[in-house]
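> Please find the sequence and the predicted model below.
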Amino acid sequence: MNLFFNTDATSLSPIALFIQADWIVKIVMLGLLLASIWTWAIIIGFLMRLGKIRKGVKRFERDFWKAEDIDAFYRIEGENKLPTARVFAAGVKEWRRSTVGGTIDRDGTRERLATAMGAAVAGEIDELSDGLNVLATVGSVAPFVGLFGTVWGIMHSFTEIAAKQNSSLAAVGPGIAEALFATAIGLFAAIPAVIAYNRFSHGINRIEARLHRFADGFHATLSRQLEAEGKR
């Protein structure tokens, strides 16, 4: 703990490296630290959100396939904010619009139902994916920003060497350590962002596949109802 907070000029603690760094390197370090904090806020938010959605979607689908009356189920769950519920609502609304008249175009109704629910799935996935672009940006850019801070810091160290005409390790070591610390912070911000982006992308892809399966199943149910009404 003392090593971490030691601010002595000869110390290699993170606090000391930051304090002794060039002002441009300090800006780079602060920017990367803020990016890291932002990244972890997004990660925690995504973890909580995806966990809640998975549980809610599973419950909704279980209740839906047990329901005997679609209209009654819609009155109960029609305003639910779950992705599956919104896909279901889009299907019900399109069904009501397409079957309101006396003559029903069965093929046209099927196409419109598929389009309406497909658009609802795409909209839900777009909303779920909001924030992933930040993780992708941090994961790809942070190492290069840290590298810029390192290059600048090493350039500054060599300038100090030329001014002092002293190239001993004791003289150049702290400056190079400060520069390399910027790269370390860049990696500290980038690695969690890349891992989280890949994991969350996989999780969202699974939710998308589940929404498509639900939409296909609901579409089949409505298609059977269309055929039943056509035989009357």
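It's in.

> From here on, just use CA atoms for contacts and neighbour counts.
Fine.

> so who does residue 183 touch?
Applying CA atoms under 8 Å, 6 or more residues apart in numbering, one finds that residue 183 lies in contact with 143, 145, 146, 147, 149, 150.

> contacting residues for the most centrally placed residue in the chain?
Nearest to the geometric centre of the chain sits residue 132, at 2.9 Å (CA atoms, centre = their mean). Applying CA under 8 Å, 6+ apart, we find residue 132 in contact with 197, 200, 201.

> which among the contacts of residue 183 gets closest to residue 90?
Of all the contacts of residue 183, residue 90 sits closest to residue 143, with 43.4 Å by CA to CA.

> What strand or helix carries the spatially closest residue to that closest one that is not a sequence neighbour?
Beyond its immediate neighbours in the sequence, the residue positioned closest to residue 143 (CA to CA, 6 or more residues apart in numbering) is residue 186, lying 4.6 Å away. Remark: residue 186 resides in helix 169-230, with elements defined by DSSP states H and E.

> which secondary structure elements does the helix or strand containing residue 108 contact?
Following DSSP H and E, one finds residue 108 within helix 106-128. Using 3 or more CA pairs under 8 Å, 6 or more residues apart in numbering; DSSP states H and E, the elements in contact with helix 106-128 are helix 83-98, helix 169-230.

> and these, which is most packed in?
Neighbour counts (mean count of other CA atoms under 10 Å) averaged over each of these peak at helix 83-98, with a mean of 20.

> Now do the SS call for residue 146.
Reduced to three states with DSSP: H, G, I helix; E, B strand; the rest coil, the structure at residue 146 is helix.

> related to what we said a few turns ago, and the gap between the residue nearest to the centre of the chain and residue 212?
21 Å (CA to CA, to the nearest Å).

> Please compare the first structure with the one that follows:
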Amino acid sequence: MVSDRTKKARSDDLYRIFTMLRKMGFRLQLRGLPPHHIEALMRYWTADSGVADELAKRGAQANLQPRAHPLSAAHIQGQLSVLRTFCSWIGKAGMVRDAKHYMTPDRCHLVSRKSAAEADKSWHAAGVDFDAVYAKVRARCIYVATQLEVMMAFGLRRKEAVMFSPRLAVVPGSTVCPHSDPAKRRMQPDAMRHQRTKKAAVAGARAAFSGLSWTSLDVLI
């Protein structure tokens, strides 16, 4: 069983992939997915220098422009995963190989995920003043502000902060490992108190997000 969200995402991805193959000049048959179709997709996704010539040979240069930069390894891996699922539906499991199979040795790094961060992307490293951002957000929506506060204090992700319920989250202190950062550890009691005082924080957040997207935080910063 998969969620409706996953079904919708797979549907959108497959529609986009098959549309792209058609624009590349390929004739599609849903009884299978020939290896050269997948190879062409991989060359396009990784911005291979030979894509322009391939499109010209098939008379498809007017339908699709070569990419200037490769897609991220995570996105490419995700697209291949969707194609594997599709192939399993049509009884052709195993048709889609590992991403590196479609790459030459010198280009394998384009499809290799990196599990360790190579640069500090935190607000602190970027010189962002949390107090200033928090004040701007609070002026627009107190619900989003309290969620932003618990994200900073407890390291929650956006979805976790939206669904956070203080009454259910409180556990005996002896069972909790305190945050390693003393500054954030000092923030935690205030963050919890602010969440408790906003009785409708979780319910109100869903409505608040319709008017204030997390993308708009970049504008505030």
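Good, I have the coordinates. Since we're looking at a predicted model, the values are computed, not measured.

> Report the TM-score for the pair.
Counting by TM-score structural alignment, normalised by the length of the second structure, the TM-score of this superposition works out to 0.24. Behind it: 73 aligned residues with a CA RMSD of 4.2 Å.

> which residues touch the residue nearest to residue 143 of the first structure?
With the criterion set at CA under 8 Å, 6+ apart, residue 186 of the first structure makes contact with 29, 32, 142, 143, 144, 145, 146, 147.

> Let's see if you can find the most crowded of those residues.
Ranked by the number of neighbours (other CA atoms under 10 Å), the contacts of residue 186 of the first structure place residue 146 first, at 28 neighbours.

> That one against residue 188, yeah?
No. No contact is recorded between residue 146 of the first structure and residue 188 when judged using CA atoms under 8 Å, the distance being 9.8 Å.

> The helix holding residue 108 of the first structure versus helix 83-98: what angle between them?
On the basis of axes from the mean of the first three to the mean of the last three CA atoms, to 10 degrees, helix 106-128 of the first structure is oriented at 150 degrees to helix 83-98.

> tell me which residues in helix 106-128 of the first structure are buried?
Within helix 106-128 of the first structure, the residues that qualify as buried are 106, 109-110, 112-114, 116-118, 120-121, 124-125, 128, counting by 16 or more other CA atoms under 10 Å.

> With stretch 136-144 of the second structure instead?
Neighbour-count burial for stretch 136-144 of the second structure flags 137, 141, 142, 143, 144 (criterion: 16+ other CA under 10 Å).

> Likewise for stretch 196-207 of the second structure?
Of the residues in stretch 196-207 of the second structure, those scored as buried under the neighbour-count criterion (16+ other CA under 10 Å) are 201, 202, 204, 205.

> same deal with stretch 38-57 of the second structure?
Neighbour count says stretch 38-57 of the second structure has 38-48, 51-52, 54-55 buried, by 16+ other CA under 10 Å.

> Can you check which helix is longest in the second structure?
Ranked by residue count under DSSP state H, the longest helix found in the second structure is helix 4-23.

> tell me the angle the very next helix or strand once past that helix makes with helix 4-23.
Past helix 4-23 of the second structure, heading to the C-terminal end, the next element that is a helix or strand (DSSP H and E) is helix 35-45. If you take the same axes, to 10 degrees, helix 35-45 of the second structure sits at 100 degrees to helix 4-23.

> on contacts alone, who are the packing partners of helix 35-45 of the second structure?
Under the contact rule (3+ CA pairs under 8 Å, 6+ apart), helix 35-45 of the second structure is not packed against any helix or strand.

> ok, then the element right after that helix?
Remark: after helix 35-45 of the second structure, the chain's next helix or strand is helix 51-57, criterion DSSP H and E.

> What's the first helix or strand after that next one?
helix 73-89.

> Mind giving me the packing neighbours of that next one?
Applying 3+ CA pairs under 8 Å, 6+ apart, we find helix 73-89 of the second structure packed against helix 4-23.

> which secondary structure elements does the helix it packs on contact?
helix 73-89.

> What are the buried residues along the helix it packs on?
Taking 16+ other CA under 10 Å as the neighbour-count basis, helix 73-89 of the second structure is seen to contain the buried residues 73, 76, 77, 79, 80, 81, 82, 83, 84, 85, 86, 87.

> Report the angle between it and helix 4-23.
Using the same axes, to 10 degrees: helix 73-89 of the second structure against helix 4-23 is 90 degrees.

> and the gap between the closest residue to residue 124 of the first structure other than its chain neighbours and residue 185 of the first structure?
Distance criterion CA to CA, 6+ apart; nearest residue to residue 124 of the first structure, sequence neighbours excluded, is residue 83 at 5.8 Å. Using CA to CA, one obtains 37 Å as the distance from residue 83 of the first structure to residue 185 of the first structure.

> One more: residue 212 of the first structure?
Relative to residue 185 of the first structure, and taking CA to CA, residue 212 of the first structure is found at 41 Å.
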